[in-house]
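A.B. asks: Quick one, structure for this:
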Amino acid sequence: MNTLFFILSKLVWGALNPGTWLVIGLALVILGLWRGWLRLARGAALVTLCFVVLVSVVPIGQILLRPLETRYPVGPDMPAPTGIIVLGGGEHIARSAFWKRPELNNAAERFTATMALARQYPDARVIFTGGSGALGDLGNTVSGATVARAFFAEQGLDPDRLTLEGASRNTAENATRSFDLIQPEPSQRWVLITSAFHMPRAMNSFTRAGWTGITPWPVDFRSAAIRFRLTWSFVEHLPVLNTALREYLGLLAYRVTGR
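C.D. replies: Predicted coordinates:
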């Protein structure tokens, strides 16, 4: 069932991705011109143009992400934790496998914040949880945990402090598999590190999995001061919109399926 959910989630997102909408719009324009269906071609061209202009001028993604990123405070006060849990997603598995060294992506703050807290709390364990969240990586021998092991070794983290969970493919599995691996006690305190926009879904999943005493530590913020000005920023705005829509879709899917 978990594998089916994983595959379906990737296929559904592929269909709802705004980039897919853009390709479909352009395909309808070409089809309409080719078959002489001018009304279809004009309609598809107008809708596609409006979509591009709207995304380019209005920071829709940032507007959608702001409520998620402000759900939990930045750098909250907390007692010394038992351990630091970092969710996978900050590693670039394909580049790491190719270059045979740890390569990070635009969520690298998950790793850097973990190391900062590990130095601040030298007695805390570090738990990395993440395999691969890409459909094309099914069966891949390199996982997020492989990259994490190399990264933390480079940073000088004592390997005895590090626990790796490398089989999970999504947030729900991060929570359940790490819980089964660690078997945390109710009296223990844990810090959970992930991207700020992703923290609400992560906290819900970890609570449902049985984790208690968790302090959320959001990093990797994608929104900033929202300014409405006539500038052309399609390439900058589209990835943020993708992130926002994917996260809201994930929240909805997890709520419906009890994850």
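A.B. asks: Please count neighbours and contacts with C-alpha atoms only from this point.
C.D. replies: OK.
A.B. asks: Val126 against Pro159, yeah?
C.D. replies: No - taking contacts as Cα atoms under 8 Å, Val126 lies outside contact range of Pro159: 9.4 Å.
A.B. asks: which residues of the stretch 1-150 of the chain fall in helices?
C.D. replies: Using DSSP state H, counting those that start in this stretch, the helices of the stretch 1-150 of the chain run over residues 2-16, 18-35, 38-57, 60-69, 93-99, 109-120, 144-154.
A.B. asks: what's the angle between the third one and helix 60-69?
C.D. replies: Interaxial angle, helix 38-57 versus helix 60-69 (axes from the mean of the first three to the mean of the last three Cα atoms, to 10 degrees): 50 degrees.
A.B. asks: ok, now the second one?
C.D. replies: Between the axes of helix 18-35 and helix 60-69, defined by the same axes, to 10 degrees, the angle is 150 degrees.
A.B. asks: Centre of the chain to helix 18-35, how far?
C.D. replies: How far helix 18-35 lies from its chain's middle: 29 Å, per Cα atoms, centre = their mean, to the nearest Å.
A.B. asks: and for comparison, fold this next one:
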Amino acid sequence: MTLSSFLTNLVIPLNLCITLLVVAAVLFMLRQRKTAFFVAAAGLGWALFWSLPASSLWAGGRLEQLYPYKMPMSMPNAQAIVVLGGSTANNRLNWFEPYDSATATSRIDTAAMLYKAHRAPLIIVSGAALDGKVSEAQLMANSLAQQDIPPDAVVIENRSYTTYENALYTVEALKQLHINQVLIVTSALHMPRAMAVFKKQGVVAVAAPSAPQIVVPGKQGFSFWQPNMRALEASRSIIKEYVGLLVYWVRGWI
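C.D. replies: Sure, this is the predicted structure:
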């Protein structure tokens, strides 16, 4: 387990809430009742904070807005499109609405649209096998083939398990192909960390994120301040990005 994964799991709202409640119970039995109260309140407050849609819209929306989404035809030309493995909230259109396969858009769909808009002649897919024997990169290549992207326009990088390795191993492939100018495709939430890592590697990178997902839904009755289990569950992805940015900065990767 990486340091960023450990810290993320540690501060996930439900994990931290339960941990602090257990600590509070032990302190209460040790007659440290005032301290126990504050520890328990901190755990419950942390979970409550992340259960509010307003918290996700503020913390996650801030990251998504650092690199605004643009239509494929509005993007500049580049030598290649680099797609990073992973998904956010099952690729659903909006974090606060149920999953709908008819509206779900993955980052590989974004890459295909960029290619068909003639933004670059090559797509590099990056990601190792996280579960099973088939790498994320291969799965993305298969998806591109289903969208009529020719196989000779796709390069597979299947060794990377982290965003840092995405950049490290992709840059090796870029150097072999004499490519230095790329469009980076990933989720809007993940884009700040991805761009920072690739720029640190000396690549001339332009952000081409998938459409933002942490936006106010159009349905009536949506409340910013009503606790929402879907917001609580999705908070893991937001926390992961902030922890990742901190750890990558400490390690000199960004």
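A.B. asks: What value does the TM-score take for this pair?
C.D. replies: Once the chains are laid over each other, their TM-score by TM-score structural alignment, normalised by the length of structure 2 reads 0.77; 233 aligned residues with a Cα RMSD of 3.2 Å.
A.B. asks: if we can go back for a sec, compare Val126 and Pro159 of structure 1 (neighbour count), which wins?
C.D. replies: Val126 (27 against 12; other Cα atoms under 10 Å).
A.B. asks: Which of the helices of the stretch 1-150 of structure 1 sits closest to Val191 of structure 1?
C.D. replies: helix 109-120 (9.3 Å; Cα to Cα).
A.B. asks: List of residues touching that closest one?
C.D. replies: Outside helix 109-120 of structure 1, the residues that touch it by Cα atoms under 8 Å, 6 or more residues apart in numbering are 84, 86-90, 124-126, 152, 155, 157, 193-195, 219-220.
A.B. asks: Strands along the stretch 151-254 of structure 2, start to end?
C.D. replies: For the stretch 151-254 of structure 2, applying DSSP state E, counting those that start in this stretch gives strands covering 154-157, 181-185, 204-207.
A.B. asks: buried set for stretch 37-53 of structure 2?
C.D. replies: 39-44, 46-53 (16 or more other Cα atoms under 10 Å).
A.B. asks: Repeat that for stretch 228-236 of structure 1.
C.D. replies: Per 16+ other Cα under 10 Å, stretch 228-236 of structure 1 contains these buried residues: Phe234.
A.B. asks: now the end-to-end length of that stretch.
C.D. replies: 14 Å (Cα to Cα, to the nearest Å).
A.B. asks: tally of neighbours for the closest residue to Gly32 of structure 1 other than its chain neighbours?
C.D. replies: Nearest residue to Gly32 of structure 1, sequence neighbours excluded (Cα to Cα, 6 or more residues apart in numbering): Ala41, at 4.5 Å. Residues lying near Ala41 of structure 1 (other Cα under 10 Å) number 21.
A.B. asks: picking that back up, can I get the helices of the stretch 1-150 of structure 1 in TSV with distance to Arg208 of structure 1?
C.D. replies: Below are the helices of the stretch 1-150 of structure 1 laid out as TSV (distance: least, Cα to Cα, whole Å):
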stretch	distance to Arg208 of structure 1
helix 2-16	16
helix 18-35	31
helix 38-57	36
helix 60-69	19
helix 93-99	28
helix 109-120	22
helix 144-154	23
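A.B. asks: Of all the strands of the stretch 151-254 of structure 2, which one comes closest to Leu139 of structure 2?
C.D. replies: Per Cα to Cα, nearest to Leu139 of structure 2 of the strands of the stretch 151-254 of structure 2: strand 154-157, 10.0 Å.
A.B. asks: who's in contact with the nearest residue to Leu238 of structure 1 once chain neighbours are set aside?
C.D. replies: Among residues not flanking Leu238 of structure 1 along the chain, Val55 sits closest, at 6.6 Å (Cα to Cα, 6+ apart). Each residue near Val55 of structure 1 by Cα under 8 Å, 6+ apart is listed here: 233-234, 237-238.
A.B. asks: Please repeat the previous calculation with a cut-off of 10 Å.
C.D. replies: 61, 232-238, 241 (Cα atoms under 10 Å, 6 or more residues apart in numbering).
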